[in-house]
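Novice: how would this look folded up:
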Amino acid sequence: MKRYIKLVNLEVARVAKVLLGGLAATFTIQMIGVWLSSNRYMEQVNELIMDGENVQSILNNHLYYMSMQNFSDRLYFIGPIALCAGAVFFYIFLIWYRDWSGKNTFIYRLLMLPTARLSVYFSKATALMLIIFTMVAAQIVFLKIESTFMDWLIPTEFFKEISIAEIANYNLILHYVIPGTITEFILYYGGGFIILTILFTAILMERSFRWKGLLLGLVYIAASLLLSFSPIFTLVALDKVDYFYTSELAYMFITSSVIAGAVSVWISHYLLNKKVTV
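Specialist: Okay, the predicted model is just below:
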């Protein structure tokens, strides 16, 4: 367990500076966006006031209350989140492939450690999940700070303060990033972890068999997705979907997805021990 924790710490430390830089850039862009959006809103308000409109008339006939909900669908807000998501997806591959780069490939040192090779696999997966959770936690803090900043910029009569949960329910991306219930949290992030194991397995196939492994990995990803959705596909083919409640269909999908994840871990264990050599 100590070696596993050390491996996780090593993986997180290797990307810590980039992670902090990405979070700083996200916060800066979103704060600039809040400032620009608030100023644009107040310019519209001031123009209407100069035309003789009062506060209630402006809100009833021209503008809505300004809030973080209005800002959450702007490019200033969504753009940095999308870039961070793309960076995480890219890092899923980089976390393995950089270990094979250079003259003294780091992967050989990792695999020669006096610990189970599967610990290397899970340490990388754990590090990625910690990075994701760090980003999500930071975004929640950013939302609170940005809401306070917007409150300073917008007069009270035009500003509507809403909770983070309301923002997450309004914005489709945030709805998956910040789930509203424990069940949704387990479903979304559990599903994400299963996808992670499938991609890790495809990467190890490519590392084990090179060009043949690349094709094998792509076929494996397709087969894993087919396995996950097989209960739904089967019921649709048999025209039996209506015989089950939505919750029962969800349990079927979850079960098949967990099986796909377990198979991925087993294949990865085999590849690390039998095919990836030092």
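
Novice: contacts and neighbour counts: CA atoms only from here.
Specialist: Fine.

Novice: for Leu174, what are its contacts?
Specialist: By C-alpha atoms under 8 Å, 6 or more residues apart in numbering, Leu174 lies in contact with 167-168.

Novice: Another sequence for comparison is provided below:
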Amino acid sequence: MNLLKLLSWEVERVTKPFLMLVTGLLVVQFGYLGYFLWGETNFYEQLRRAGDADYQMSFADYLGGTPYLLSLGIAVAAVLLYSVWIWYRDFQGRGTFMMRLLTMPQKRMTIFFAKLATILMMTFGLFAVEWIALKLQYIAFTSWFEDKMIPMQGSFEQALSYQAILSMMYPSSLVNFVIHQLMITIAVLFIFAFVLIERSFWQRTLWSPVLSLSILVVILTIPILGYAFLDNYLIYDETIVYVGVVLIAWAGVTIWLGGRFLQTKLNV
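Specialist: Below you'll find the predicted structure:
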């Protein structure tokens, strides 16, 4: 079975949960938007009657609301949890499904990259859906208050920049976008490496999660400690190069580590 067939298989398995996640996200956000518009309009009318109508609406106020942030945070967390579950579900039933995968006539790393591509497609799909939803919510927001002749301030881009999670998802420059996507990929690779190391140890010791986490913590902290030591000696451009090299090194090491345990150490 080649990579495309495995990828198609994984995508088919994730389609229903992903659609449920996106549907729940949109229902919560648009429902909260309606509540926000109604509440802010009533609040402005109260100020107007009191002779204090200097208050201006901002899309950033809506994006800073707890229901919106909570819905987005849960969606992102769900994708990260699925990056764990995409492996552990195949170990259910004493690992018989994983055993079938590992005994298929293909390289084991094909399984690794098929699952990685599935998670990245979920992530980019979530980002794309949320971007479209944000645009529609902004259109509804501005249309509503313009119709009510209520003053507004700030642009769409400014509103996004005020929220840390949105500025991470949709940075203003292409370079930052590439760096953020690489960081997301590395986070998924660390999760994959943790699962594969832990699954390789699970028949040998009860301390397997601690051991696997310790290995990854060492890999994670060595470059950070190196940066803390070199920080005073690096200029801005050199710091950017160092961060880029570290990100690439993290990606390479986690792929190598996950692949090694998948191909030579994994027990099912």
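
Novice: After superposition, what is the TM-score?
Specialist: Overlay of the two chains. TM-score (TM-score structural alignment, normalised by the length of structure 2): 0.90; 264 aligned residues with a C-alpha RMSD of 2.0 Å.

Novice: Residue in structure 2 paired with Phe233 of structure 1?
Specialist: Superposed on structure 2 with TM-score structural alignment, Phe233 of structure 1 falls opposite Ala228.

Novice: residues near that match, how many?
Specialist: 10 (other C-alpha atoms under 10 Å).

Novice: do the same with Ser57 of structure 1
Specialist: Using other C-alpha under 10 Å: Ser57 of structure 1 sits among 13 other residues.

Novice: wait, what's in contact with Val268 of structure 2?
Specialist: Neighbours of Val268 of structure 2 in contact, by C-alpha under 8 Å, 6+ apart: 91, 94-96, 98-99.

Novice: These, buried ones only, as a PyMOL selection?
Specialist: The buried subset of the contacts of Val268 of structure 2, as determined by 16 or more other C-alpha atoms under 10 Å, is captured in PyMOL by this line:
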select buried, resi 91+98
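
Novice: so is Asn267 of structure 2 in a helix, a strand, or just coil?
Specialist: coil (DSSP: H, G, I helix; E, B strand; the rest coil).

Novice: Once you drop chain neighbours, what's closest to it?
Specialist: Nearest non-adjacent residue to Asn267 of structure 2, counting by C-alpha to C-alpha, 6 or more residues apart in numbering: Ser200, 5.5 Å away.

Novice: Could you do Phe18 of structure 2 as well?
Specialist: Here the residue nearest Phe18 of structure 2, using C-alpha to C-alpha, 6+ apart, is Met122, at 7.4 Å.

Novice: Which positions within stretch 88-100 of structure 1 qualify as buried?
Specialist: 88, 92, 95-97.

Novice: Over which residues of structure 2 does it lie when aligned?
Specialist: Aligned by TM-score structural alignment, stretch 88-100 of structure 1 falls on residues 79-91 of structure 2.

Novice: Repeat that for stretch 116-123 of structure 1.
Specialist: Under TM-score structural alignment, the match for stretch 116-123 of structure 1 is residues 107-114.

Novice: buried stuff in the matching stretch?
Specialist: Neighbour-count burial for stretch 107-114 of structure 2 flags 108-114 (criterion: 16+ other C-alpha under 10 Å).

Novice: How about stretch 5-17 of structure 1?
Specialist: For stretch 5-17 of structure 1, using 16+ other C-alpha under 10 Å, the buried residues are 7-8, 11-12, 15.

Novice: for stretch 80-89 of structure 1, same thing?
Specialist: Residues 80-81, 84, 88 are the ones in stretch 80-89 of structure 1 that count as buried (16+ other C-alpha under 10 Å).

Novice: Export those residues to JSON lines and append columns for secondary structure and distance to Leu199 of structure 1.
Specialist: Converted to JSON lines, the buried residues of stretch 80-89 of structure 1 look like this (DSSP: H, G, I helix; E, B strand; the rest coil; distance: C-alpha to C-alpha, whole Å):
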{"residue": "Pro80", "secondary structure": "helix", "distance to Leu199 of structure 1": "24"}
{"residue": "Ile81", "secondary structure": "helix", "distance to Leu199 of structure 1": "22"}
{"residue": "Cys84", "secondary structure": "helix", "distance to Leu199 of structure 1": "18"}
{"residue": "Val88", "secondary structure": "helix", "distance to Leu199 of structure 1": "13"}
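
Novice: What does Arg207 of structure 1 correspond to in structure 2?
Specialist: If you follow Arg207 of structure 1 across to structure 2 using TM-score structural alignment, you land on Arg199.

Novice: wait, that match sits on Asn267?
Specialist: Yes - with contact defined as C-alpha atoms under 8 Å, Arg199 of structure 2 counts as touching Asn267 (7.0 Å).

Novice: who's more crowded, these two?
Specialist: Taking other C-alpha under 10 Å, Arg199 of structure 2 and Asn267 do not tie; Arg199 has more neighbours (23 against 17).

Novice: Look up how far Leu47 of structure 2 lies from the residue nearest to the spatial centre of structure 2.
Specialist: Using C-alpha atoms, centre = their mean, the residue of structure 2 that lies closest to the mean C-alpha position is Val76, 4.7 Å off. Distance, Val76 of structure 2 to Leu47 of structure 2, by C-alpha to C-alpha, to the nearest Å: 38 Å.

Novice: buried set for stretch 214-224 of structure 1?
Specialist: Under the neighbour-count criterion of 16+ other C-alpha under 10 Å, stretch 214-224 of structure 1 has 214, 216-218, 220-221, 224 buried.

Novice: in the superposed pair, what's the mean gap between that stretch and structure 2?
Specialist: Mean deviation of stretch 214-224 of structure 1 relative to structure 2 after superposition (mean C-alpha distance after the TM-score superposition for structure 1): 1.3 Å.

Novice: got it, and stretch 131-140 of structure 1?
Specialist: Compared with structure 2, stretch 131-140 of structure 1 is 0.4 Å away on average (mean C-alpha distance after the TM-score superposition for structure 1).

Novice: Contacts for that stretch, please.
Specialist: 12, 19, 23, 88, 164, 177-178.

Novice: please redo it, this time with the cut-off set to 7 Å
Specialist: Contacting residues not belonging to stretch 131-140 of structure 1 are listed as Val177 [C-alpha atoms under 7 Å, 6 or more residues apart in numbering].
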